[in-house]
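S.K.: Okay, sequence plus prediction incoming.
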Amino acid sequence: MTLKTDSADFRRILGHYPTGVCAVTAIQPDGMPAAMIVGSFTSVSLDPPLVAFFPDKGSSSWPKIAASEGFCVNVLGDHQEDVCRALASKDPDKFAGVAHHLSEHGTPILDGALAWIDCKFHAVHEAGDHYIAIGEVLALDIHHPGTPLLFHKGRYGRIASLG
């Protein structure tokens, strides 16, 4: 069977699947922080503990993160849409006004994130117009209680009820 759809249809249809929103952060070799927002984050393995995210090959932020030794995945809470927008921007100083501190391994942990997963790069694979970036988990923790920021049909959202 041949796929007969264009990228707009593909995006529109897959947009019906809600995703969590994460900020992937790192420290560049020059010491400056870098960040990108992803909705494509997943666990990969329990032994060893591995996670993955899928940066677009055209991303201007990905090379900054790829040049670092590791990264931190920050699970954003529904109260952090402003942080998400700041870190998704093209502003050269995305971290201006974004409260954070460094992990034991030197990656930025965002204050107020629900959870964080600190990783070193395990592997990066090409996958169409994206990469599959796999990280080996070095440390992780729940940072802030709350509910996650979601992305659905091109908009940010929140969980209305868990009951």
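M.R.: Done, it's in. As the structure is a prediction and not an experimental result, all values here were calculated from the model.
S.K.: okay, CA-based contacts and neighbour counts for the rest of this
M.R.: OK.
S.K.: Which parts of the protein are helices?
M.R.: Along the chain, the segments classed as helices by DSSP state H run 7-14, 62-66, 81-88.
S.K.: Which of these sits closest to residue 36?
M.R.: For those, proximity to residue 36 was assessed by CA to CA; helix 81-88 is nearest, at 5.9 Å.
S.K.: And that closest one, what does it pack against?
M.R.: Contacting helix 81-88 under the criterion 3 or more CA pairs under 8 Å, 6 or more residues apart in numbering; DSSP states H and E are the following elements: strand 33-38.
S.K.: got the angle between the strand it packs on and helix 81-88?
M.R.: Interaxial angle of strand 33-38 relative to helix 81-88 (axes from the mean of the first three to the mean of the last three CA atoms, to 10 degrees): 110 degrees.
S.K.: hang on, the earlier thing: mind checking which of the helices of the chain is nearest residue 140?
M.R.: helix 62-66 (18.7 Å).
S.K.: Can you add mean neighbour count and give the helices of the chain back as a markdown table?
M.R.: Supplementary listing: the helices of the chain in a markdown table, determined by neighbours: other CA atoms under 10 Å:
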| stretch | mean neighbour count |
| --- | --- |
| helix 7-14 | 11 |
| helix 62-66 | 18 |
| helix 81-88 | 18 |
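S.K.: between these, which gets nearest to residue 135?
M.R.: Taking CA to CA, helix 62-66 is the member of those nearest to residue 135, at 11.3 Å.
S.K.: Minimum distance to residue 119: which of the helices of the chain has it?
M.R.: helix 62-66 (11.9 Å).
S.K.: Structure two is appended below for comparative analysis:
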Amino acid sequence: MTQTITSLTPVPETSGRRDRLAHGPNVLFVYGTLQFDAVLKALLGRIPEQVPASAPGYRAAKLKGRVYPGLVQTGGGSAPGTVLLNLSNDEWRILDSFEDEHYELQEVPLSNGKLGWAYVWPGGDVQAAVWSASEFEDHHLEEYAARCARIAPGLAAGEPKGE
């Protein structure tokens, strides 16, 4: 069964960055570590429904000193990724807490012509290279997912990110 991306009205209960979602689609475009089932399972305790997508005019850029990328605007190209569907308010809160404080939750255009939310990197520490999901999977995923599993209970309890 093929799933289509739709715009849904968010549930009014809000927390953290989620309060910016008073209007708009209730889908999250992920382009980096959150594309991996092991990371989602570690953080959320489940793997949300997903649809392949891309964000035209953006790229997943390598960030200096980090194993995860930042979504940055470009003059062309398209960042490949996945759209997560049907996230609960608690899951949004966990993801908001998980993401680096430098990310900004913004609506971005998706390859299907609709909009989705994404954690966008506002600038600084961006390298010219495109982040490689396969390199991350080969060299960092296992350790990264284990770290996510360690911090997930605190995130779920509303504690700041940390070990």
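M.R.: Arrived safely, thanks for sending. Treat the numbers as computed from the prediction; the structure is a model and nothing was measured.
S.K.: Give me the TM-score for these two chains.
M.R.: After superposition, the two chains reach a TM-score (TM-score structural alignment, normalised by the length of the first structure) of 0.26; 88 aligned residues with a CA RMSD of 6.2 Å.
S.K.: hang on, the earlier thing: quick check: which of the helices of the first structure is nearest to residue 52 of the first structure?
M.R.: Judging the helices of the first structure by CA to CA, what sits closest to residue 52 of the first structure is helix 62-66, at 13.2 Å.
S.K.: now the strands: where do they sit in the first structure?
M.R.: All strands of the first structure, identified by DSSP state E, fall at 19-20, 22-27, 33-38, 41-46, 49-53, 70-75, 100-102, 108-110, 115-127, 130-142, 150-152, 155-157.
S.K.: Now render those strands as TSV, adding mean neighbour count and distance to residue 82 of the first structure.
M.R.: TSV is the format used below for the strands of the first structure (neighbours: other CA atoms under 10 Å; distance: least, CA to CA, whole Å):
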stretch	mean neighbour count	distance to residue 82 of the first structure
strand 19-20	20	15
strand 22-27	27	12
strand 33-38	23	12
strand 41-46	14	20
strand 49-53	20	22
strand 70-75	28	14
strand 100-102	13	14
strand 108-110	27	12
strand 115-127	18	17
strand 130-142	17	21
strand 150-152	18	13
strand 155-157	14	11
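S.K.: Of those strands, which is nearest residue 64 of the first structure?
M.R.: For the strands of the first structure, the distance to residue 64 of the first structure is smallest for strand 33-38, at 6.3 Å, taking CA to CA.
S.K.: Mind giving me the packing neighbours of the closest one?
M.R.: Helices and strands touching strand 33-38 of the first structure, by 3+ CA pairs under 8 Å, 6+ apart, are strand 22-27, helix 62-66, helix 81-88.
S.K.: give the contact list for residue 120 of the first structure.
M.R.: 69-71, 135-138 (CA atoms under 8 Å, 6 or more residues apart in numbering).
S.K.: can you redo the residues you listed as CSV with distance to residue 108 of the first structure?
M.R.: Formatted as CSV, the contacts of residue 120 of the first structure follow (distance: CA to CA, whole Å):
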residue, distance to residue 108 of the first structure
69, 13
70, 10
71, 8
135, 15
136, 17
137, 15
138, 14
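S.K.: Pick out whichever of these sits closest to residue 34 of the first structure.
M.R.: Closest to residue 34 of the first structure, out of all of the contacts of residue 120 of the first structure and judged by CA to CA, is residue 71, at 9.4 Å.
S.K.: measure the nearest residue to that closest one once chain neighbours are set aside to residue 72 of the first structure for me?
M.R.: The shortest distance from residue 71 of the first structure to any non-neighbouring residue, by CA to CA, 6 or more residues apart in numbering, is to residue 26 (4.7 Å). Remark: distance between residue 26 of the first structure and residue 72 of the first structure (CA to CA, to the nearest Å) = 6 Å.
S.K.: Save the strands of the first structure as TSV, and put in distance to residue 88 of the first structure too.
M.R.: Shown next, in TSV, are the strands of the first structure (distance: least, CA to CA, whole Å):
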stretch	distance to residue 88 of the first structure
strand 19-20	15
strand 22-27	9
strand 33-38	6
strand 41-46	16
strand 49-53	15
strand 70-75	13
strand 100-102	16
strand 108-110	14
strand 115-127	18
strand 130-142	17
strand 150-152	13
strand 155-157	13
